[in-house]
Each structure stands twice: as C-alpha cells, then as structure tokens.
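Trainee: My questions concern the predicted model and sequence given below.
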Amino acid sequence: MLQNLDLSKPLIEQRADPFIYKHTDGYYYFTASVPAYDGIELRRAKTLEGLAQAETVMVWHKPDEGPYSDLIWAPEIHFNQGAWYVYFAAAPSREIKFDLFQHRMYAISTKADNPLTGEWTFEGQVDSGIDAFCLDATTFTHNDVLYYVWAQKEPEIKGNSNILIAPMATPTRLAGEPVRLTIPEFDWEIRGFWVNEGPAVLKHGNRIFITYSASATDENYCMGLLSANIDDDLLDPKSWTKAPQPVFQTHDELSIFGPGHNSFTKDDEGNDVLVYHARTYTEIVGDPLWDPNRHTYVKLVKWDDNGFPVFGKPGQAD
C-alpha cells in the first residue's frame, strides 16, 4: 500500500517515462526508458512497492543499425486482444533533422502468460499516417473500440509535437485518420520547447481524461489535462475540454523538479495511482538527454466534488 512509501522519495531510481500496468493475474508490470536507451526492460511484482526490488529482464534489445537502432524511448506494456504488446519509440540515429529527432513508433508482442519469460516478436512500425517525428503512444479500450493516442509532429504546425488519437483495426494498425486533440499553445506548454507529449488515459465516473506533458524536460516540465464525457464521440475534438493551467508541476520545497510523462495504475484497494518521473535537481551537466536521474515516483489520485482528478503536489499525499 502507498501508505508504506515515502512519497517524497523515488519508487525506482533512474527510470524515466514510467509505465505500470496491473494485470488480471494480480501482478504489476513495469517498464520505462533505461539510461542507455538500448532496449525494452520489464519487471513485475505482486505489489507496487515490490517493483522497486524486482528482477529486471531485457526482453528486446535494439539492433546495431537500421531505422529503429537508437534511442529507445518511453516503452509501454499493454494487454490488447489476448496478447502482450510493448509500444516504444526508436530512431535511426542521433542525427537531428529539422530540429527534431527522427523517432517513429514500433511494437513487439508475445502471447506468453508471463511476458518476462515469453518469446517476443518484433511487429514493425505502427504507422501514424504522418511521416514525421512521433513518440509516446498509449492505448485504451472504450465501448469495445481500441484507441491509439500519441505525440506527433505535424509539419504544418509550429512546435515539436501535438496529441493525436485514432481507432485501431488491430493492436498494431490504425483503422482511421488521426484526430488532433491539443497543440502547445499556453505559456506553460512552450517553455524551452513547444511540446505536448506523453499522453495517459484515466477513466472515472462519467468522464475520460487524458493527461499529457508539456515544455522542456527540465524544471519547466509539467502535466496538462484533457477531459471528455464518457458517452461523447472521442474522435471529435469538440468533445474534449483542455484545462487552461497545468495540473501537476515542480515542487521546489521538496526539490522534485519537472514532474511528468506519467501513467496510471491502481493500488490493491482499487484507488487510482499516478506514476510519474521527476528530477531532484535543476543543474544538469552536459546534454540533459544523457542525465540518467529522472526517477519514478507514485502517489494517489484524489477526486474533487465535480469528478475531476486532483494531483496535488509531487512528493506529497495531498
């Protein structure tokens, strides 16, 4: 239970872009970007706290060359339509063109009961329909439709990435045209870089929420929020309302800086849990890309009287 954790301390150190999935087998499955960005690492445990010391297994390692041979970022593990899938971003090289990396989204899969011991199949690229930088895909099922939500550079729009959504025909292929939900536009979304990325889906009551991260990955990094009614057409941008202010941001007093790239899971009692990464200092030496000290934190999500999530401050229970 989270009551046994010091929320001001990382659950898992040096794991950025954390994703925790609680499966029907009772295990929590964890994956994240590893400091070397060289593959897909999984771990599992019967409790959230147990993930901290759980055995890690590298289930897929990047090839030495080719279009997905570098900078393996932000994997997410999902159980879709009877099989395990890990969605991740990868680049052909560290060469930057047009001020952006050249990442695209890819997937691996296994039908093994335990994905840590299963044989994984490389499924290839998950084509967004837009031949440009993209990353941070997540999936969710609603009313028997599998949806894909991700961060996408659209060449005609200023900024690094926007949040798009599309239905899926299969767990690795889209079934329709992408729909744009949000672009960086507010001051807090364009500090350092114009970024909307890292979407995560949370259902509660009669609403669906999508959180996302904005601005540069330093102390300015923070979380925004989209919301829609659960019966609305999720592929209609007009169904979604965007919060004008960040919902989760740096907590100077506890030295938890740039919280974001979150996911959601549930504790043993069914309460919603926010999973996020943050740094404990602002002075980064050298390229921030290679600073390994973005750590995984967790905290409970509270709910207000209107059914909206209250994330409070990083490192605090309230």
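Mentor: That came through, no problem.
Trainee: Please make it C-alpha for all contacts and neighbour counts, starting now.
Mentor: OK.
Trainee: burial count for F311?
Mentor: Using other C-alpha atoms under 10 Å, F311 is surrounded by 20 other residues.
Trainee: Nearest residue to it in space, please, no chain neighbours.
Mentor: Setting aside the residues directly before and after it, F311 is nearest to V301 in space (C-alpha to C-alpha, 6 or more residues apart in numbering), at 5.6 Å.
Trainee: Now do the residue nearest the centre of the chain against E283, distance only.
Mentor: Geometric centre of the chain, nearest residue: G198, 4.3 Å, by C-alpha atoms, centre = their mean. G198 sits 23 Å away from E283, going by C-alpha to C-alpha, to the nearest Å.
Trainee: same thing with A132?
Mentor: Separation of A132 from E283 (C-alpha to C-alpha): 32 Å.
Trainee: Could you check which of those two has the larger neighbour count?
Mentor: Shown here are A132 and E283; by other C-alpha under 10 Å, A132 has more neighbours (16 against 9).
Trainee: also this one, for the comparison:
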Amino acid sequence: MENNTNATYTKYNVPLIEQRADPYVYKHTDGNYYFTASVPAYDKIILRRATTIAGLADAEEITIWNKHESGEMSKHIWAPEIHYIFGKWYIYFAAGERDDIWKIRPFVLECQGQDPMNDAWEEKGKMQCADDDEFSFQAFSLDATVFENKGEYFYIWAEKVSVGKQISNLYIAKMESGTKLSTVQVLLTTPDYDWERVDFWVNEGPGVLKKDGKIFVTFSASGTGACYCVGLLYADEESDMLDPLSWTKLRNPVLATDEEKGIYGPGHNSFTKSEDGTKDLMIYHARTYEKIVGDPLQDPNRHAMILEVKWSETGFPIFEIEG
C-alpha cells in the first residue's frame, strides 16, 4: 500500500506523524497531549499520549478498539476524535458496514475510567439524535467534533443530503449527554463556492478554535486529492450557536495546496495549545505529492502536519505554512 515514490520533503512539509489522516490532538488538564487519527487500513482506533507535541511522534501507539467483522462498525473506521466532556472520556468516530460500505454513521466509545490509555472502552452505539429530530444520521454522516460554549456542549458533523451525487453539509446541535443530542439539527454550511465543489460538493471535517470572544470553525472542502482545502466560519461567543445567522463563512479558503512548499490537499484539522499555553497550533493532514494512483482514499500518505496559527490585527486566524 506504500506510495512514497513521488514524495518530496521540504522544510515546510516534514510530517509530525506519517500516515495518520484526520489527526486529532487534545490537551488535557493532566498536562498530556492525546493523539488519535484515521489509519490507512481504516480498521481500528489508535491512541498516543505524550507531555509534548513533538513527543507524540515517537510515543507508544496503542489500539484501543478494533472494527467488527460484520454488521455495524465493520468497515471504514474514520476520523476518531477524543474528548473529555460530562466528566468522562469519549471517542467519536464514523464507520460503515462490510455489506454496505458507504452506510457511514457516527458512533461513540466511552472510557470506563479516567485513564484513556489503560482503562477499558465501551461501545455506546450510534450517536443518538434528539427525540423529535427526524433527519439527523439518516444518511452518510461523519466527522463529528464537539466544543463547549457558555457551559453547554455542541456537536458538529457532516451529513449528505439530496439525491444522485449527494452534497455534504455541516450541521450543529446541542448535546444532552456524551451520547445524545438535545436539539434538532441546524444547517451550518453547505458548499456554495467553486472551491467547495471540486470533484464533489463537500463541507466536512470541522475543527473549533476560540479566541477573544469568537468561535471559529474550520472545515474541509471538495474531494480528498490536491483540491482538498480548508474554509472558515465564525460566530460571536455571545450569539446563539443554533441560529444560522450567527455564523459567517469567509468567501475564500484559508489553507490550500501550496506546490512550492510541497503541501497537497491540506485539511481535516484539529486545534490545540502549545506546552506553555501561549500559541494556537493547527494539526492537519496533507500529502507531499500531487499525483495519486487510483482512489485517493486508498493512498495512505496523508500525514499529520503542524503549523502555528497567527492572528491578524482584526482578530482573525492566519494559517501560514512556515518552515
């Protein structure tokens, strides 16, 4: 499955961790960073822990869960994220079925203790929508993330709608618990612009960044090759997170392929803080070459990369790839 023949490393694109797509890094109150991501075989959920970001590269990687042999959660184990909410550890991920591989739905694991590396993880089944929600998780649904605002937790995910060549939108809802939503879905963004519609019409992979009273949500757009790129939404933290008018989408992508630097198809990122808490860091995946042989999903070389988020005078994040 290796496909490194076209790889060219520059000072800008040396991976933090190779062959780990959809990277998620969470800094906990215990001082540790926790890392999980999609693996090329899409067959398990892995976890690493280290006291520094750099330490994650060589940290022991353990498998905390393996896919089922059939039925739900038996194919396409994608984009896990680890969160500590409601006093417990949760991992949110998407999975399909061996006999219906594109029946992708969101699932939940709950840790049965306070040490996610050593305590048991229990399957909690599909993420549950609100009792009066007839729409959520009825179609291809993936890439869930969670964030807190004003003491409440919110869940953002991608779900396809329409017929034929379906469209992937982002939706948001409030959470009742670590395994259930309390409100019906609200449309956050749909692929409106040309850069969101290359190969496929896609908004997916949300990541949340907070700064000076604003909530920023990055998302990934278009197909998973070199056209993959990152867009940005923002809202005031005092506004109603479930009101679509609270959110504004920037007209152009904020991070895209940079041939000169050897970064192709950057996207599906998470955010964390530096060890001293002073810097915002973006952990994203990208390839180091443009040409992909066969299905991009089967190319294993989406590597976990890192960049420091800079801030403009007007308080907006700047995603500049630096060497």
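Mentor: Received the coordinates, thanks. Since we're looking at a predicted model, the values are computed, not measured.
Trainee: Quick check: TM-score for this pair?
Mentor: TM-score of the superposed chains, computed with TM-score structural alignment, normalised by the length of structure 1, equals 0.93; 306 aligned residues with a C-alpha RMSD of 1.4 Å.
Trainee: Aligned counterpart of the residue nearest to F311 of structure 1 in structure 2, please.
Mentor: In structure 2, the residue matched to V301 of structure 1 (TM-score structural alignment) is V309.
Trainee: In contact with the counterpart of T182 of structure 1 in structure 2, which residues?
Mentor: Applying TM-score structural alignment, one finds that T182 of structure 1 aligns to T189 in structure 2. Applying C-alpha atoms under 8 Å, 6 or more residues apart in numbering to T189 of structure 2 gives the contacts N169, L170, Y171, N203, K249.
Trainee: Please report how far T189 of structure 2 lies from T51 of structure 2.
Mentor: For T189 of structure 2, the distance to T51 of structure 2 (C-alpha to C-alpha) stands at 36 Å.
Trainee: go on, D243 of structure 2?
Mentor: From D243 of structure 2 to T51 of structure 2 the distance is 38 Å (C-alpha to C-alpha).
Trainee: ditto for P23 of structure 2
Mentor: P23 of structure 2 is 17 Å from T51 of structure 2, by C-alpha to C-alpha.
Trainee: These two: which has the busier surroundings?
Mentor: Counted by other C-alpha under 10 Å, P23 of structure 2 and T51 do not tie: P23 has more neighbours, with 29 against 15.
Trainee: ok, the more buried one - contacts?
Mentor: Counting by C-alpha under 8 Å, 6+ apart, P23 of structure 2 touches F35, T36, A37, S38, A79, H268, N269, S270, I283, Y284, H285, A304.
Trainee: To which residue of structure 1 is it aligned?
Mentor: Aligned counterpart of P23 of structure 2 in structure 1: P18 (TM-score structural alignment).
Trainee: Am I right that its match sits in a strand?
Mentor: Yes - under DSSP: H, G, I helix; E, B strand; the rest coil, P18 of structure 1 sits within a strand.
Trainee: What distance do you get for it to T241 of structure 1?
Mentor: Per C-alpha to C-alpha, P18 of structure 1 is found 26 Å from T241 of structure 1.
Trainee: Check N160 of structure 1 too.
Mentor: Applying C-alpha to C-alpha to N160 of structure 1 and T241 of structure 1 gives a distance of 22 Å.
Trainee: Pick out whichever of these two has more residues nearby.
Mentor: It is N160, of N160 of structure 1 and T241, that has more neighbours when counted by other C-alpha under 10 Å, with 24 against 15.
Trainee: Fine, thanks again, bye for now.
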